[in-house]
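Visitor: Provided below for reference: sequence and predicted model.
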Amino acid sequence: MPRQINLRQIEAFKALIESGTVSRGAEILSISQPAMSKLIAHLELDTGLKLFDRVKKRLAPTEHAIRLHNEIDRIFAGVRQVENAIDALRREEQGRLMIGVLPALAGSFIQRVIIDFLDKHPNVFCSIKTYSSHMVVERLVVRQLDVGLTNGRIDNPYVSFEPLMEDPLVCIMPLDHPLTSKKRVEPSDLDQLPFIGFDPDIYVSHLITKVLDTYKVQPNIILSATSAQPVCEFVAAGLGVSLVHPIMLDGMEHRVAVRPFDPDIMFHFQLARMADGRNARFAEALVDEIRRTASAISKRIVSDR
């Protein structure tokens, strides 16, 4: 009658399947080959299943073995998830920050901020959530977030806002575009030109449309997007030109040409948090890192215009 299997047998079986040979499996478990073979033999005996065929002095897994390994792999993946959860709970005891970021800043910008922050505060658990500006503020108010990054038109009496990265939009274009010959791009330069825009309900799109309408200019909008990353990628691919905030170009500086746009279309983001928010010490440290990173990127990109 089959006996109850044990964890060591499962570990030996998994090592054998994934390494391909008894010798390599034994090395993984730091045991001898005879001990490895004994564990596999006992597993077959205890399960009552033929798990391996002996082919040319090697063990070839049967269909039963493959199915069993798939199930074991699923279980081990669950164990790893539990281990990750335990690690997260340990880190939460030392500090936890919930950060809300609008899509425009959810790429390389927040990545730089968090990497530098964790380098100084390695035991803080950070969770990054990407939301619209309105949702960031809503979650700050109900204490689901500690710090938020929003666009410049959001307001709420319960939330403290600090202007961040206030700069004029710049014109970006493919590296070989005819407009690269100009030192500054004007509205008339964009008339009927292939243009990559933002969706109409995006705030920066309203600012751009207002200025171009004032100058009676109609670019040929060939596509639009809800965030800056695809806009910049389409420009880099040669599909058209666009107007974006300089911070959106972080990491793209060598893939697109950048020119100042006249007249200035000012746009800024906001740093948002509750005045009496939790995790005050770590939140303040994160805010300092956001300010520092934003200032460094803006100076670098704007100075290259």
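Guide: Yep, that arrived.

Visitor: only C-alpha atoms for contact and neighbour calcs from this point on.
Guide: Noted.

Visitor: Can you tell me which residue is spatially central in the chain?
Guide: Geometric centre of the chain, nearest residue: G107, 6.0 Å, by C-alpha atoms, centre = their mean.

Visitor: OK, contacts around the residue lying closest to that residue once chain neighbours are set aside?
Guide: Leaving out its chain neighbours, the residue that sits closest to G107 by C-alpha to C-alpha, 6 or more residues apart in numbering is Q229, at 7.8 Å. Residues near Q229 by C-alpha atoms under 8 Å, 6 or more residues apart in numbering: A104, G107, M248.

Visitor: gap between Q229 and V258?
Guide: 15 Å (C-alpha to C-alpha, to the nearest Å).

Visitor: go on, D288?
Guide: 29 Å.

Visitor: another one to put next to it:
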Amino acid sequence: MRSRASIREYEVLRAVITAGTVTAAAYKLGVSQPAVSRMLAQLEANMGVILFERRGSRLRPTAEALRLNDNLDRLFDALAYLNGTDPGDPVSQPLRLAAPPTLTHRFLGHCVASFMKLHPGQMISLETCTSNDLVDRLVDDRLDLGFTLAEATHSAMELIPFHRSLAVCVMAPDHPLARHDVITPDLLHDQDHINLTRRFMVRTRLDQVFRKAGVRTRPVAEVGTAVSALTLARAGVGFSVLCPFPVLQPDDPTLAIRPFRPEFIYSASFAVSTIRPQSRPARAFMRHVQMAVRSDPHALTDFAPLPAEDAAAEMI
């Protein structure tokens, strides 16, 4: 007959899922590392399942651990009530979001505002950071949900695409390139080029396209955001090939916007943790974003996002 697991063992489970390592969990709980390891081993023995897989210095929860953790929500919610706190109070549980500046200022701000109207009282923290910083924030449990246009990979982070669009070429309306309906690499040979900095993976992809076509553009500027590239293009500095989402309006009279061939795709993705489950507000916000991008004119129509259920139902 199996022994019953203790509440303390369940606390250890949740702490290790959240912290990712036994050392960090022990610090969070205020106990020794051997004590955490011992209680975790006892819980696995009591449950008869493996709860964590070791990935380098980190512990990754198994499907059984995540299911058990989900089932423990009611237990720890009840304990929180007994201790005088309300875990369902949005003010006490802010939804922590982070994204690069372009996504934050040109897209997420509007999504946050409309989401808060649907869910009055839901506290939201929205910060800007680089796509590389998203990994550290997810690992350290400083972030519930991230957003990125990058194609970064990390064992502690999963990217879930919610929007895809094709690259476009932009320039001033009176630029010589504007007379073409479609821009191909051969048309850009020896043209003034506003490029993204080399830290962007899409810059590497574009360089490969030009190299394969035997095309050499004339670099006149390197910028860190698509917004900066558009500003320079409007001023007639040169052309730029970039992602239209979320910075371009199709009817912008200050720019000539042309399809770029050969086609390559930009993906905007949710960045979620692989070492802890998503909160209900985070899942609701993901569905809210999916609804918001449905009407975007740059979205590929053959791209099927995750099922967009009623976001309000997710918060109940």
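Guide: Good, I have the coordinates. From a predicted model like this one, the values you see are computed outputs, not experimental measurements.

Visitor: Count residues in the vicinity of A88 of the first structure, would you?
Guide: 16 (other C-alpha atoms under 10 Å).

Visitor: Just give me the match in the second structure for the residue nearest to the centre of the first structure.
Guide: G107 of the first structure maps onto H105 in the second structure, with residues paired by TM-score structural alignment.

Visitor: Do you have the helices of the stretch 151-300 of the first structure handy? List them.
Guide: 203-214, 228-236, 280-303 (DSSP state H, counting those that start in this stretch).

Visitor: closest to E83 of the first structure out of those?
Guide: helix 280-303 (25.0 Å; C-alpha to C-alpha).

Visitor: Counting neighbours, show which residues of the closest one come out buried.
Guide: F282, A283, L286, V287, E289, I290, T293, A294, I297, S298, I301, V302 (16 or more other C-alpha atoms under 10 Å).

Visitor: how distant is that helix from the center of its chain?
Guide: 18 Å (C-alpha atoms, centre = their mean, to the nearest Å).

Visitor: Does anything pack onto that helix? Which helices or strands?
Guide: Helices and strands touching helix 280-303 of the first structure, by 3 or more C-alpha pairs under 8 Å, 6 or more residues apart in numbering; DSSP states H and E, are helix 108-120, strand 160-168.

Visitor: Of those, flag the one that's most buried.
Guide: A comparison of those by mean neighbour count, using mean count of other C-alpha atoms under 10 Å, puts strand 160-168 on top with a mean of 17.

Visitor: who touches the corresponding residue of the first structure for H180 of the second structure in this structure?
Guide: Using TM-score structural alignment, the equivalent of H180 of the second structure in the first structure is K182. Going by C-alpha under 8 Å, 6+ apart, K182 of the first structure touches R259.

Visitor: Distance of K182 of the first structure relative to T214 of the first structure?
Guide: K182 of the first structure is 22 Å from T214 of the first structure, by C-alpha to C-alpha.

Visitor: Same check on R8 of the first structure?
Guide: Distance from R8 of the first structure to T214 of the first structure, by C-alpha to C-alpha: 75 Å.

Visitor: more crowded one of those two?
Guide: R8 (14 against 9).

Visitor: and the more buried one, which of the three is it?
Guide: Here R8 of the first structure is recorded as helix under DSSP: H, G, I helix; E, B strand; the rest coil.

Visitor: what's the distance between it and A35 of the first structure?
Guide: From R8 of the first structure to A35 of the first structure the distance is 11 Å (C-alpha to C-alpha).

Visitor: Please apply the same query to R153 of the first structure.
Guide: R153 of the first structure is 69 Å from A35 of the first structure, by C-alpha to C-alpha.
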